[in-house]
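J.: Sequence isn't available, so here's the structure alone:
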């Protein structure tokens, strides 16, 4: 995560904003005619997409909007961008705003890519002369090539995104709003977009990003806002925001600990992450040796016992797991009280980002097991040569 400069003045202020939509259950003209004048059955209902959100965003900050599907992220972004108006409350903004919210938004399918560049740029406040001056840069960034004079209705979804993003980032915006549409582009283009966003950050511009990728948010953002059912449930540091998102996805209130398990004869009490020198660390460089130390407490002496660990991404995807049984280790008898077991990982070839460590212990493997979830958290610091949860040496010929 890149540390951004000190925040400047407030450029976006959301004041107790609520947005409601009317959802109709009779979607065809025939159904509406049949149901006209009938009483009893309700054929439309109100849906609250955003509820009572208050938020301030300072100039020069990069904010990630997180939450499960249907939590109100995209609606909040549209409210900030002025695409939709709030039902109650108000949204105040300052400076030029560029919004990349939906695939092909602002594009006319019967116009060519070239014509749509001028149309889209004018919607975003650029004059024709400004667009002409930057046209070659827009074309080069998009990689559309000769398709620039083809009607955009023949474009693939990836071509749509590349051209739309190229226009958005060349409008010289003070505030850039980006929705999940970046996931449509290929990996090379995603890297180009992320590099441009990183450059905007260095230039002190403000970015509001909606993404389902916790790793992407951690790489680009310095602040995270988590939404659930239209309400803001967390606003703070990006790593803590990812943890809050995990709570929401697992059905807990933010910061709420999982319900206590029944007492076991042996339990995991703590997990430590150690570097190559055996020191506790919260950051591990890519590819270096690391050790997972699992602390356990036995309530009485045991002749047999087994333990293991797993490492997850913030979204709960397992990236590595093992245990003493898989490793063919028969542990010696354990006395009552505190003990520990270490698992050495010779090369921590995890991709850059944040990870959680879980551990388990039992008298006999998979029987009466005690599990400590998210007992430790660490960050892998790496380069930008590749994306994903695996760090591999890549060469191109």
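T.: Structure received. Quick caveat: nothing in here was measured; it's all calculated off a predicted structure.

J.: Only C-alpha atoms from now on, for both contacts and neighbour counts.
T.: OK.

J.: Please compute how far the host helix or strand of residue 77 lies from its chain's middle.
T.: Element membership for residue 77 (DSSP states H and E) is helix 73-81. When C-alpha coordinates are averaged (C-alpha atoms, centre = their mean, to the nearest Å), helix 73-81 and its chain have centres 16 Å apart.

J.: Now do the buried residues in stretch 95-106.
T.: Across stretch 95-106, burial judged by 16 or more other C-alpha atoms under 10 Å covers 97, 98, 99, 100, 101, 102, 103, 104, 106.

J.: could you dump these to TSV with secondary structure and distance to residue 232?
T.: TSV is the format used below for those (DSSP: H, G, I helix; E, B strand; the rest coil; distance: C-alpha to C-alpha, whole Å):
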residue	secondary structure	distance to residue 232
97	strand	23
98	strand	24
99	strand	22
100	strand	22
101	coil	20
102	coil	22
103	coil	26
104	coil	29
106	coil	29
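
J.: Specify which member of the residues you listed is nearest to residue 176.
T.: For the buried residues of stretch 95-106, the minimum distance to residue 176 (C-alpha to C-alpha) is 5.0 Å, reached by residue 98.

J.: so the closest one sits right up against residue 168, yeah?
T.: Yes - Residue 98 is in contact with residue 168 according to C-alpha atoms under 8 Å; the separation is 5.7 Å.

J.: okay, and the common contacts of these two?
T.: Residues touching both residue 98 and residue 168 (C-alpha atoms under 8 Å, 6 or more residues apart in numbering): 124, 176.

J.: did I read that right, residue 23 in a strand?
T.: Yes - under DSSP: H, G, I helix; E, B strand; the rest coil, residue 23 sits within a strand.

J.: One more to weigh against that first structure:
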């Protein structure tokens, strides 16, 4: 397969100034570096993207996703390393990039398309299709400085997808469009995929990564931490998010323990029991019972709480959940080590892999401890339906 984007040893840093006012900046101008700090947006990035790939760049805010996309698009220059592009590239980066605010929509179509490499004759040929796709015919002769953010995106995307790009870069800009236009854009992306074009997208919509991408890269603090399938990447990212969230919960619990004299409680072990034994990763047959065994520990007495259990896909989509409160069960006060279990009978899931989620929370809704992937299990079933739910079905010919 042909490599269309080759990135080698790519690094980029920005200087963060610590002065809080213009006066401080003037006073400290030309002095020591103690008033400046180097922020490395990217560090030693090596990435190879093949033709026909749809690649998702994901990660927390400030991880370097947009910076990397801008460097691929030629907007930013690296401090070190190189980016090599093969083919025509169209980029949807910052809102309004490539548009002049004092020009009309019509004039900006010609400006933007010419920047992307089209001749005047080619733009004339595509112009009506671009305007029709954008859906802003009534405003095409209005200066774009009067456009809403959604109108900006409509026109920019319409131009980008009509310049016949080999590589399309998309940076979160579709988030500002309305739902019908987003659907239209995603349909066009599917057409590009079917035509074998290369797409690189930055998005916080993880469902879009799972649905559209065949490869995903997780960036963290300017470095690649995962490069693999969307499932692998999303698992890494969600684990990172959960780790940060859990640290915040634990900090809050510690504060409450000292200020409110409230005990800390948490899960210390989760396992699954089947007819084959007890394990943290089970395989069950359709209709087989699965028992979730829970062990907890508290630093003092905990009352007025509930325990929850749920089943989710490996990507984190919850398929089912319940709590002791919903089941009408009251949990006795918890002190020290506790042992609990949920018996899940006749699980109506089709063949596939699933995760068990567990939650401790107060009856007032306050979260105490949540484990999003406490254990894993798989269902071994013959393929008789599509989707996660297994239902009894039959077919007859009506006469």
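T.: Yep, that arrived. This structure is a prediction, so every number in the text was calculated from the model and none was measured.

J.: before we move on, back to that, mind putting the buried residues of stretch 95-106 of the first structure into a markdown table with distance to residue 57 of the first structure?
T.: Below are the buried residues of stretch 95-106 of the first structure laid out as a markdown table (distance: C-alpha to C-alpha, whole Å):
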| residue | distance to residue 57 of the first structure |
| --- | --- |
| 97 | 13 |
| 98 | 16 |
| 99 | 16 |
| 100 | 18 |
| 101 | 18 |
| 102 | 22 |
| 103 | 25 |
| 104 | 27 |
| 106 | 26 |
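
J.: Relative to residue 72 of the first structure, which of those residues is nearest.
T.: When these are compared against residue 72 of the first structure (criterion: C-alpha to C-alpha), the nearest one is residue 101, at 13.4 Å.

J.: What residue in the second structure is paired with that closest one?
T.: Applying TM-score structural alignment, one finds that residue 101 of the first structure aligns to residue 93 in the second structure.

J.: repeat for residue 13 of the first structure
T.: Under TM-score structural alignment, residue 13 of the first structure pairs with residue 6 in the second structure.

J.: ok, that match touching residue 83?
T.: Yes - taking contacts as C-alpha under 8 Å, residue 6 of the second structure lies within contact range of residue 83: 5.7 Å.

J.: more neighbours, the two?
T.: Of the pair residue 6 of the second structure and residue 83, residue 83 is the one with more neighbours under other C-alpha atoms under 10 Å, namely 19 against 16.

J.: That one pairs with which position in the first structure?
T.: Counting by TM-score structural alignment, the partner of residue 83 of the second structure is residue 91.

J.: Now residue 223 of the second structure: closest residue in space, sequence neighbours ignored.
T.: residue 43 (5.7 Å; C-alpha to C-alpha, 6 or more residues apart in numbering).

J.: Roughly how far does that neighbour sit from residue 14 of the second structure?
T.: 12 Å (C-alpha to C-alpha, to the nearest Å).

J.: before we move on, what about residue 105 of the second structure?
T.: Here residue 105 of the second structure is placed at a distance of 34 Å from residue 14 of the second structure (C-alpha to C-alpha).

J.: These two: who's more crowded?
T.: The neighbour count for residue 105 of the second structure versus residue 14, taken as other C-alpha under 10 Å, is higher for residue 105 (27 against 12).

J.: Contact partners for the more buried one?
T.: Taking C-alpha under 8 Å, 6+ apart, we find residue 105 of the second structure in contact with 139, 140, 141, 142, 143, 144, 155.

J.: The third one -> the first structure?
T.: For residue 141 of the second structure, the aligned residue in the first structure is residue 149 (criterion: TM-score structural alignment).

J.: Check the gap between the match of residue 13 of the first structure and residue 85 of the second structure for me.
T.: 7 Å.

J.: ditto for residue 145 of the second structure
T.: 32 Å.

J.: Excluding residues flanking it in the chain, which one is nearest the alignment partner in the second structure of residue 243 of the first structure?
T.: Under the alignment (TM-score structural alignment), residue 243 of the first structure maps onto residue 235 of the second structure. In space, and not counting its chain neighbours, residue 235 of the second structure is closest to residue 315: 6.5 Å by C-alpha to C-alpha, 6+ apart.

J.: Where does that neighbour sit: helix, strand or coil?
T.: Once three-state DSSP is applied, residue 315 of the second structure turns out coil.

J.: ok, which stretches of the stretch 1-150 of the second structure are strands?
T.: In the stretch 1-150 of the second structure, the segments counted as strands under DSSP state E, counting those that start in this stretch are 3-17, 36-50, 54-58, 80-85, 89-92.

J.: mind listing what residue 206 of the first structure touches?
T.: By C-alpha under 8 Å, 6+ apart, the contact set of residue 206 of the first structure is 58, 59, 60, 61, 62, 174, 175, 176, 200.

J.: and the fifth one, how many neighbours?
T.: As a burial measure, the neighbour count of residue 62 of the first structure was computed by other C-alpha under 10 Å and equals 27.
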